[in-house]
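Q: model this:
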Amino acid sequence: LGFVFQSFNLLPRTSARENVELPLLYGRHQLSNQQLRERADRVLASVGLQGREEHHPSQLSGGQQQRVAIARALINDPEVLLADEPTGNLDSRTSIEIMGIFQELNGRGITIVMVTHESDIAAYAQRNVVLRDGLVLNDFAVAERRNAVVEMERLTTSARDERE
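A: Here you go, the predicted model:
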């Protein structure tokens, strides 16, 4: 089980690598320092942070900090990832990037349970369960699921066209 929070909850005086290694230090794993480093670096690379391993949270953008938090949640190879408002503190473009990571993880077989109040973000999911006051109001498959890769390509093309 992995957890991703809206506020990232990174340790400010530790590097991205050390933040990602943290769950392994409290687990049953008996890994050498080299094994810890290799595993953390692999997971950081998988969320697009290769080359940022030694950066501290204050040296990273909000989106990069959320990627560190996602990497930390993935370090123990969870089958389920719980995400509480993972895009709540991010701009639109970065939110789409994070949803792209979640869609890729889901494609690899990881179940993502995400809480959001943003209907545009919920549209990236396969299924939506709408709750109010602890009761299920609606439970449905998303008919026209948004694809983060396509959305990013559209944004990139649009930005390039504006520059020309």
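Q: Please make it C-alpha for all contacts and neighbour counts, starting now.
A: OK.
Q: Do a quick rundown of the helices in the chain.
A: 16-26, 33-46, 62-74, 92-107, 119-122, 148-163 (DSSP state H).
Q: Using CSV, please lay out those helices together with distance to Ala83 and mean neighbour count.
A: Shown next, in CSV, are the helices of the chain (distance: least, C-alpha to C-alpha, whole Å; neighbours: other C-alpha atoms under 10 Å):
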stretch, distance to Ala83, mean neighbour count
helix 16-26, 16, 20
helix 33-46, 17, 18
helix 62-74, 9, 25
helix 92-107, 10, 19
helix 119-122, 12, 15
helix 148-163, 17, 12
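Q: another one to check against the first:
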Amino acid sequence: MVSSHWAKGQARWAAVVSMSLVIGVVTGLHSLVAVATGGLLFALAVLVHEAGHVVAYRALAPLDAPAIFVVRGMRCHLVRMRLVPVSDGAVALAGPLAPAAMAIFFVPLLFADRVAPWLPLVCFAWLALALSHALCAALPFGDGTTIRESWSLARAERSTRQRSSTT
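A: Model (predicted):
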């Protein structure tokens, strides 16, 4: 379910970026077009990141597992129940890697014979955004914390199982 607060906040932001893009194209202000395109790519990268979490969670969690996608303006996250450590880590890692996975679809455009002159710039901007999202996995908060905690719990569980099987 999407709240009206999200729709209003997102609609205002999208209207500003879209109008900037239209004004830039009509007036020939290439810098305004570039900034607006960057804003749209950033928003898309955030949504792809969160979609990666959602897809992985739905693939790895029980069918009746609850999850709520919370969005406030440009900030969003998935509120969900904890899974077994390995699955929890996979869900946390899926978000930062989702924009990089989507970048695979941009690579053929870089080597096509006839492309718009601005398309390689958009592709490289997306690759930079994908790299920044992948680096989020190494940060000491958010997805990075969840990944490290899951890894630590999985190692502890494996160690406990090994000790109990040897006794």
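Q: Could you tell me the TM-score of the two chains?
A: Scored by TM-score structural alignment, normalised by the length of the first structure, the superposition of the two chains gives a TM-score of 0.26; 81 aligned residues with a C-alpha RMSD of 5.5 Å.
Q: hang on, the earlier thing: quick one: which of the helices of the first structure is nearest Phe140 of the first structure?
A: helix 119-122 (11.5 Å; C-alpha to C-alpha).
Q: returning to what we had before: which among the helices of the first structure is found nearest to Arg132 of the first structure?
A: Closest among those, using C-alpha to C-alpha: helix 119-122, at 14.5 Å.
Q: what helices or strands is that closest one leaning on?
A: Judged by 3 or more C-alpha pairs under 8 Å, 6 or more residues apart in numbering; DSSP states H and E, helix 119-122 of the first structure has no packing partners among the helices and strands.
Q: Closest to the centroid, which residue in the second structure?
A: His49 (1.0 Å; C-alpha atoms, centre = their mean).
Q: leaving aside the residues next to it on the chain, what's closest to it?
A: Gly95 (4.3 Å; C-alpha to C-alpha, 6 or more residues apart in numbering).
Q: quick one, what contacts the one you found?
A: 48-53, 143 (C-alpha atoms under 8 Å, 6 or more residues apart in numbering).
Q: got it, and Ser31 of the second structure?
A: Gly24.
Q: Pull up the gap between it and Leu153 of the second structure, please.
A: 48 Å (C-alpha to C-alpha, to the nearest Å).
Q: Quick one: residues in contact with stretch 153-167 of the second structure.
A: Contacts for stretch 153-167 of the second structure (C-alpha under 8 Å, 6+ apart): 85-86.
Q: try 10 Å
A: The contact list for stretch 153-167 of the second structure (C-alpha atoms under 10 Å, 6 or more residues apart in numbering) reads 84-89, 147-152.
Q: How about stretch 32-42 of the second structure?
A: Counting by C-alpha under 10 Å, 6+ apart, 13-14, 16-27, 30-31, 43-45, 47-48, 74, 118, 121-123, 125-126, 129-130 sit against stretch 32-42 of the second structure.
Q: what about the residue nearest to the centre of the second structure, helix or strand, and which?
A: Element membership of His49 of the second structure [criterion: DSSP states H and E] is helix 30-60.
Q: buried sites along the next helix or strand after that helix?
A: Once the chain leaves helix 30-60 of the second structure, the next helix or strand it forms, by DSSP H and E, is strand 67-72. Judged by neighbour count using 16 or more other C-alpha atoms under 10 Å, the buried positions of strand 67-72 of the second structure are Val71.
Q: For the next helix or strand after strand 67-72 of the second structure, which helices and strands make contact with it?
A: Sequence order places strand 75-80 as the next helix or strand after strand 67-72 of the second structure, per DSSP H and E. The contact analysis (3 or more C-alpha pairs under 10 Å, 6 or more residues apart in numbering; DSSP states H and E) places strand 75-80 of the second structure against helix 4-27, helix 30-60, strand 67-72.
Q: what do you get if the cut-off is 6 Å, keeping everything else the same?
A: Applying 3 or more C-alpha pairs under 6 Å, 6 or more residues apart in numbering; DSSP states H and E, one finds that strand 75-80 of the second structure contacts strand 67-72.
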